[in-house]
Structure formats: C-alpha cells, structure tokens
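[1] My questions are about this predicted structure, shown below with the sequence.
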Amino acid sequence: MSINLEQARFNMVEQQVRTWDVLDPAVLDALREVPREDFVPAKYRRLAFSDLRIPLGDDQVMMKPIEEGRMLQSLEIQPGQRVLEIGTGSGFIAACLAHLGASVVSVECLPKLAERAERRLESVGVEGVEVIAADALSDYQPDGSFDVVVVTASAASVPERFCQWVKAGGRLFAVRGFSPAMEAICMTRTEQDHWRIDSLFDTDLPRLIGAEDKPEFEF
C-alpha cells in the first residue's frame, strides 16, 4: 500500500468526515479499515478518498465519504443487528455495515452491479454480507424484518413498503425530495405506526430504479 494512499485515507477521515461532526469511534474505524479504493471503479481509484460522488456506471454513484460517515453514525449499528441495504452499488457501504458487526442483506436491482459488488466483497474478505440481485420496489420480499434499513438512492418520498420492513425501535435511512436539494433523513420507528424523523444533510442522489420522476407533459 503506497504511503500516498494511506495519507489520502487519513486525510479523508480526519479532514473531511470528522469535521462533519462524525465522531463515533466505530464509524471512523470502519472508514479507516475498509479499503474504499478497492470498491471504486479502477479508473477512479485515485479519487477514492476525494470529497466527491464517484460514478459507478448505469447512472449510479457512491456517496461522498462525509455522507457515508454521517449516514452510518445516524444508524447506531450494534453488533449482531440485522440490516437490509437497498442499492448495493459498489458494495462499500455493505462492507462498512459488516465491519460494524451487522449481518447484512444487500439488494441490488442491476445484476451487473450486484455481481461486481459480490466479487469486491469476497476479494477483500468481507463476511456477513449476502448480495441479492432483485428489485426492492417490486418483486423482492424479505425474510422477516430488520433492525436497520438503508436506502442508498433517492425517491420523492420514502416508499411505504420499506418502512414496513423495519422493526419497532429500528431505524431507516433514506433520501427524499427533488434535485438539486434532496434531504437525507434517519427515521426511527418509535411504535408500530409512529416515526421520529431526523434531518441529517442536504444531498442530490440518483433515483432508485423504479422511483424515477414522471415527466410533465406540456399541451
């Protein structure tokens, strides 16, 4: 591992993520230990630790490191929790969730991305992640409910079916609203039909496949 890469990783955690009020030691450790450079497409490897959203192809992106850190911190992952990730993407978030001790089911609509992510997770020795190629908005039905649900792409509003998969007391991360000023939120299920919603940060992420905005017709 080159010194430059290690310095870039250190700078990402200390100068980007930590300064965005991400102070949870376990989250910072995950971002230090999981090799982000092995999850980005090869042509963007030198940008792996930059304050950028990195294209993955098929109109999908990796979130900025600061966004990933704030998201992971908001979820308060505890070892042994069962986590559902909707949108595997590169596989990096799933790897971080597993590093935090979660048992992860990650659902990816695009088979090509699912296959790549599975290969990356295996190549860096990540355990505790099951990648499933399926459409979470239509044909996928999970086996039981989850302590945490993480949605890594956006929708105008949080799909109700995702909320139904969260246990009482569990959390759901999602991005809602419209480009260019979407809102990342963490929803906590306080009771069966009651939620506390915490606004985390503004962002602008691609839509979940199947949740695209319908075009407005002009007459």
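    Right, received. Where do you want to start?
[2] From now on I want contacts and neighbour counts done on CA atoms only, so please keep to that.
    Noted.
[3] Which residues in the longest helix along the chain does the neighbour count mark as buried?
    Counting by DSSP state H, the longest helix found in the chain is helix 111-123. For helix 111-123, a neighbour-count test (16 or more other C-alpha atoms under 10 Å) marks 113-118, 120-121 as buried.
[4] any idea of the angle the helix or strand where residue 132 lies forms with helix 111-123?
    Here residue 132 sits within strand 129-133, counting by DSSP states H and E. Interaxial angle of strand 129-133 relative to helix 111-123 (axes from the mean of the first three to the mean of the last three C-alpha atoms, to 10 degrees): 160 degrees.
[5] packing partners for strand 129-133?
    In terms of contacts (3 or more C-alpha pairs under 8 Å, 6 or more residues apart in numbering; DSSP states H and E), strand 129-133 is packed against helix 92-99, strand 103-108, helix 111-123.
[6] before we move on, the earlier item: just give me the closest of the buried residues of helix 111-123 to residue 28.
    Comparing these against residue 28 with C-alpha to C-alpha places residue 121 closest, at 19.5 Å.
[7] surely the closest one meets residue 95?
    Yes. Using C-alpha atoms under 8 Å, residue 121 is in contact with residue 95, at 6.9 Å.
[8] returning to what we had before: please identify the buried residues of the strand holding residue 132?
    Those buried within strand 129-133 under the rule 16+ other C-alpha under 10 Å are 129, 131-133.
[9] Residue 190 against residue 169, yeah?
    Yes. At 5.3 Å, residue 190 counts as touching residue 169 under the criterion of C-alpha under 8 Å.
[10] Comparison target, given below:
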Amino acid sequence: MMTNLFSTFDPSTSFNTSLNWLSTFLGMLFLPMMFWFIPSRLQLIWMKITMTLHKEFKILLNIKKMKGSTLLFISLFSLIVFNNFLGLFPYIFTSTSHMVMTLSLALPLWISFMVYGWINNTVHMFAHLVPQGTPPVLMPFMVCIETISNVIRPGTLAIRLAANMIAGHLLLTLLGNTGSSLTLITLNILIITQILLLVLESAVAIIQSYVFSVLSTLYSSEVN
C-alpha cells in the first residue's frame, strides 16, 4: 500500500535497502553489446551520435590546445541519456529523477570549473562579474546579480533534470492508475494517450541530457 503518490519514486526496495541505485550501472551491461559485432548497426549509430556531439562541444569549448576535452561532456551525456531511457521501462528505478543523483553530477563539475577559473584566470573571472557597457552606477548591483546567477547554476542544472524526469513519470503513473475504473472505449483512449506520452518522454530523455551536457560545456568555456 502506497503512503502517498511520490512513494513510487522511493529508492528503497522491499528489502529496505537502496539496491535500486544499482540501475544507474545497467548501462555498463548494455554498452559492451554493441562491440560484439564490428561494425554493428548499433555501434555505427552510437559513433555517429558521438561524433556529432564532439563537433558541437568543440565549437562551444573553443579550445584547440586541450585535445579530448569534449570526452567528459560526451560521457556525461551518455550516462544521463541511458538512465533517462532505462527509467521508462517498468520496474526500473529512475536515478536521474532524484536530486541526490543530479546534484552529485552538477555540483562537482561547477566547483571544479570555479576553482580552475579563479586560480588560473582570476582577472577574466572578475571581468565576467561586470558585463561590458554597464554604467558605473549599476556596477555594484550587477556584481551581486552575476554572483547570485553564478552560484545557483548547479542547483538549476540539478532541479531542471530531476523535475523534468519526475513530471513525466508522475503523469504516466497518474493516468495508469485510473485504468482499472474505465470502460473499454475510454481505456483504448487512455492506452493511445499513454503511448503518445511515452514517445514524448523519450524525446524529453534525450533533450534533457543534451541540455545538461551543453550547459555544462558552456559553463566550462566561460572560465577559459
């Protein structure tokens, strides 16, 4: 018996342990499959996605001397998109719908960018606090606003991903629970609606992982 609606997202299992978090590592079971037959179709598709992301992140980073710097953000995209998609399957725990997971991805990234930026490019980081063309009267206010907007970045990254993941799953759960009390015609309408929502959630899974990795790339490009 569920105590409330959000208990469906509880990470604990029937054994009162957090074994559901092991679903985060399920991607490691699926990834080696594509290397059994070389070149397999799955591998060709994944290589195409990886190369597209590499070109995209390379433009955003604008770093020529640091080769392979896009690998971190491609790996981040891969981890999030695998977990987002696995969460759409029944009885598989969605780790990316929890702030514990999303904040543990966003916060270390942001802290490392800030530490690197303030140690190596201190003048450049101070210059970012006052946008170009700001009147002298507004400079103190702009420093406060830019500082606050910089500090809340890991929080916005984490909340955006978790909220988008939990919102779609919650809607699917709400509609699914009404199925037992519906007539045959309304049940068919419900099934079609659920399929459409599932397609939408699949798109959201890709978009949110892309948004997370792109914003992380942009934040890292600002410290150089």
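    Perfect, thanks for sending it. What you see is a predicted model, and the numbers here were worked out from it, not measured in a lab.
[11] TM-score of the superposed pair?
    Laid over one another, the chains give 0.26 as their TM-score (TM-score structural alignment, normalised by the length of the first structure), with 88 aligned residues with a C-alpha RMSD of 5.2 Å.
[12] Any chance of the helices and strands packed on strand 129-133 of the first structure in CSV with distance to residue 11 of the first structure as columns?
    Converted to CSV, those look like this (distance: least, C-alpha to C-alpha, whole Å):
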stretch, distance to residue 11 of the first structure
helix 92-99, 18
strand 103-108, 28
helix 111-123, 24
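[13] For residue 173 of the first structure, find the nearest of those.
    When these are compared (using C-alpha to C-alpha), the closest one is helix 92-99, at 12.4 Å.
[14] and that closest one, what other elements does it pack with?
    Against helix 92-99 of the first structure (3+ C-alpha pairs under 8 Å, 6+ apart) you get helix 25-33, strand 103-108, strand 129-133.
[15] and for the last one, what are the contacting residues?
    Residues from elsewhere that reach strand 129-133 of the first structure (C-alpha atoms under 8 Å, 6 or more residues apart in numbering): 88, 94-95, 98, 103-111, 114, 117-118.
[16] Closest one of these to residue 6 of the first structure?
    Looking across the contacts of strand 129-133 of the first structure and measuring by C-alpha to C-alpha, the closest to residue 6 of the first structure is residue 95, at 18.7 Å.
[17] Number of residues surrounding that closest one?
    28 (other C-alpha atoms under 10 Å).
[18] For the top helix by length along the second structure, name the packing helices and strands.
    Longest helix in the second structure, counting residues (DSSP H): helix 184-222. Applying 3+ C-alpha pairs under 8 Å, 6+ apart, we find helix 184-222 of the second structure packed against helix 41-61, helix 71-86, helix 99-120, helix 153-177.
[19] need the buried residues of strand 129-133 of the first structure in JSON lines with distance to residue 30 of the first structure, can you?
    Shown next, in JSON lines, are the buried residues of strand 129-133 of the first structure (distance: C-alpha to C-alpha, whole Å):
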{"residue": "129", "distance to residue 30 of the first structure": "15"}
{"residue": "131", "distance to residue 30 of the first structure": "20"}
{"residue": "132", "distance to residue 30 of the first structure": "23"}
{"residue": "133", "distance to residue 30 of the first structure": "25"}
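[20] for the helices and strands packed on helix 184-222 of the second structure, which one ends up most surrounded?
    Most buried of those, by mean neighbour count (mean count of other C-alpha atoms under 10 Å): helix 71-86, with a mean of 19.
[21] Give me the helices and strands touching it, please.
    The contact analysis (3+ C-alpha pairs under 8 Å, 6+ apart) places helix 71-86 of the second structure against helix 27-30, helix 41-61, helix 184-222.
[22] any residues touching the shortest one, and which ones?
    Outside of helix 27-30 of the second structure, the residues that reach it under the criterion C-alpha under 8 Å, 6+ apart are 79, 82-83.
[23] related to what we said a few turns ago, now the angle from the longest helix of the second structure to helix 99-120?
    Calculated by the same axes, to 10 degrees, helix 184-222 of the second structure forms an angle of 20 degrees with helix 99-120.
[24] Can I get the helices and strands packed on helix 71-86 of the second structure in TSV including distance to residue 125 of the second structure?
    TSV is the format used below for those (distance: least, C-alpha to C-alpha, whole Å):
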stretch	distance to residue 125 of the second structure
helix 27-30	37
helix 41-61	16
helix 184-222	8
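[25] closest one to residue 158 of the second structure among the ones you listed?
    helix 184-222 (8.5 Å).
[26] for the longest helix of the first structure, packing partners?
    By 3+ C-alpha pairs under 8 Å, 6+ apart, helix 111-123 of the first structure packs against strand 129-133.
[27] between the strand it packs on and helix 92-99, how many degrees?
    150 degrees.
[28] and the angle from strand 129-133 of the first structure to strand 103-108?
    Using the same axes, to 10 degrees, strand 129-133 of the first structure lies at 20 degrees relative to strand 103-108.
[29] what helix or strand is residue 162 of the first structure on?
    Counting by DSSP H and E, residue 162 of the first structure is part of helix 160-163.
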